[in-house]
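Peer 1: Please find the sequence and the predicted model below.
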Amino acid sequence: MQERIDGLSEDQMKFAIMATYREQPSFLFRVLEAVNQEFTASETTPEPDPEPTPTPSVGIPTWCRCSNCREMPSEVEKRCCNQIPQNCHSTLHDFHNVVLDPLVLEVAIRYRNDMIAQPPDQDYNRSHRHTAYRQYVLWIHGYLGAGNRQVIPSCCVWAIRNRFPDPSGQYVGFIGGRFG
């Protein structure tokens, strides 16, 4: 496999990476995470920084790597996308297109309501927030099936909540399904 990869041109590698991303975004994010960790580990002799190293920002939890997470109420919700700040899921253009765009969410709401014969939720922000959560899971993990749930990283949860806030600031949080 290494020989095949070494034989690829830069354009072929870019094509393969984008094809992988389109097929399964979560796989590519795991690859990027591994590359980030390998790059960090391979820096054996760090050169002096021209600027002082910034101290961790106030309010960023210790478990956060992307610098965009906030503290969460339960242990299971204390999850980061584990990307470097430039690759944080919540700051990606695709995240904004797929997860936060009101028109995309409106279509997803209509489709879901039609499929399960459910009347529309009259609370605009709540319905868009819940649909955005589903869109994120579908974008990153694909279709999971009934009762199979995934925890959404805090950075993405808060990006969604900031875009579609609850007026009282009260959120339910993650509720596990049949499989966890």
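Peer 2: Done, it's in.
Peer 1: switch to C-alpha atoms for all contacts and neighbour counts from now on
Peer 2: Will do.
Peer 1: burial measure for residue 21, as a count.
Peer 2: Residues within reach of residue 21, counting by other Cα atoms under 10 Å, total 15.
Peer 1: wait, isn't it in contact with residue 27?
Peer 2: Yes. A contact is recorded between residue 21 and residue 27 when judged using Cα atoms under 8 Å, the distance being 7.4 Å.
Peer 1: Who are the contact partners of the residue nearest the centre of the chain?
Peer 2: Within the chain, the residue whose C-alpha comes closest to the C-alpha centroid is residue 89; the distance, by Cα atoms, centre = their mean, is 4.1 Å. For residue 89, the residues meeting the contact criterion (Cα atoms under 8 Å, 6 or more residues apart in numbering) are 81, 83, 95, 155, 156.
Peer 1: this is the other structure I want to compare:
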Amino acid sequence: MADNFVSSSSDESDVECSSNGDEESYKAINDVLGYQFEPKRTPTQRTEAVIEESSNTDETSAADRVGNTEWCTCSNCVAMDTQIESRCCMERPQILTKMEEYRDQTDSALSCMTEHPGFTANCLNPWVLEVAYLQYRQQDEETLELAQNEIYRHTAYRQLVRWCWGIVGRNNRVTLPSCCVSKIRNTFPNAEGVYTGFRLPVL
């Protein structure tokens, strides 16, 4: 099969068909485009990527976010330990979408995601979190040996991601807004006041 084609140079545009006239095979081989079967980013993912990239372009402004809340526009964020966690709900397109949906349905604007009744119902209601935790355990086939409030926090974070981002897939992590994380932590506190914070997945 390798003898069917003769190249006059290393440039693919110079490849010529052999004397057997197998032009259709040549066309089929050379019309294959790399990555043509890869899934495409959704508009939301593209927006998210732009935000992530723009936040990393200016290291000075990124470092300025740590330890203060000057970047917060909802007035409910708290100072976080890392730049990646120092995000306001108003900076997250997926969360803004939920807030806009609420505004359209009720003619009432929200100044922060933590004011959304859906946030309270999905992320702060212990009975909802208990059922959601059982569902996650069934899907993941793992049992977390955690204190009750830690289970609630862990599940509440997952609920917020599922509600606003949909199914992101295993090992795909989303940084949640400081205001939402703070509200969840205050509702289900750690007795020692020690929290893990955002961690990248172990691949």
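Peer 2: Received, thanks. Fair warning: this is a prediction, and the values are worked out from it, not measured in the lab.
Peer 1: returning to that earlier point: can you tell me how far whatever residue of structure 2 lines up with the residue nearest to the centre of structure 1 is from residue 174 of structure 2?
Peer 2: Under the alignment by TM-score structural alignment, residue 89 of structure 1 pairs with residue 113 in structure 2. Distance, residue 113 of structure 2 to residue 174 of structure 2, by Cα to Cα, to the nearest Å: 16 Å.
Peer 1: Residue 164 of structure 2 now?
Peer 2: Relative to residue 174 of structure 2, residue 164 of structure 2 is positioned 11 Å away (Cα to Cα).
Peer 1: Translate residue 103 of structure 1 into the numbering of structure 2.
Peer 2: Structural alignment (TM-score structural alignment) places residue 103 of structure 1 against residue 127 in structure 2.
Peer 1: Which strand or helix spans that match?
Peer 2: Taking DSSP states H and E as the definition, one finds residue 127 of structure 2 inside helix 126-140.
Peer 1: Now that helix: buried residues?
Peer 2: Within helix 126-140 of structure 2, the residues that qualify as buried are 126, 128, 129, 132, 133, counting by 16 or more other Cα atoms under 10 Å.
Peer 1: One more: stretch 156-174 of structure 1?
Peer 2: By neighbour count, and taking 16+ other Cα under 10 Å as the criterion, the buried residues in stretch 156-174 of structure 1 are 156, 157, 158, 159, 160, 161, 163, 164, 165.
Peer 1: Could you identify the most distant pair in these?
Peer 2: The most widely separated members of these, counting by Cα to Cα, are 156 and 165 (13.3 Å).
Peer 1: Tell me where structure 2 has helices.
Peer 2: Secondary structure of structure 2 (DSSP state H): helices located at 23-30, 43-57, 59-65, 93-106, 117-119, 126-140, 148-165, 178-187.
Peer 1: Thought residue 66 was touching residue 83 of structure 1, still the case?
Peer 2: Yes. The pair residue 83 of structure 1 and residue 66 passes the contact test of Cα under 8 Å, sitting 5.4 Å apart.
Peer 1: which residues touch residue 132 of structure 2?
Peer 2: Contacts were defined as Cα under 8 Å, 6+ apart; by that measure residue 132 of structure 2 touches 155, 159.
Peer 1: Go again with 7 Å.
Peer 2: When contacts are counted by Cα atoms under 7 Å, 6 or more residues apart in numbering, residue 132 of structure 2 touches residue 155.
Peer 1: Residue 167 of structure 2 maps to what in structure 1?
Peer 2: Taking TM-score structural alignment, residue 167 of structure 2 has residue 143 as its aligned residue in structure 1.
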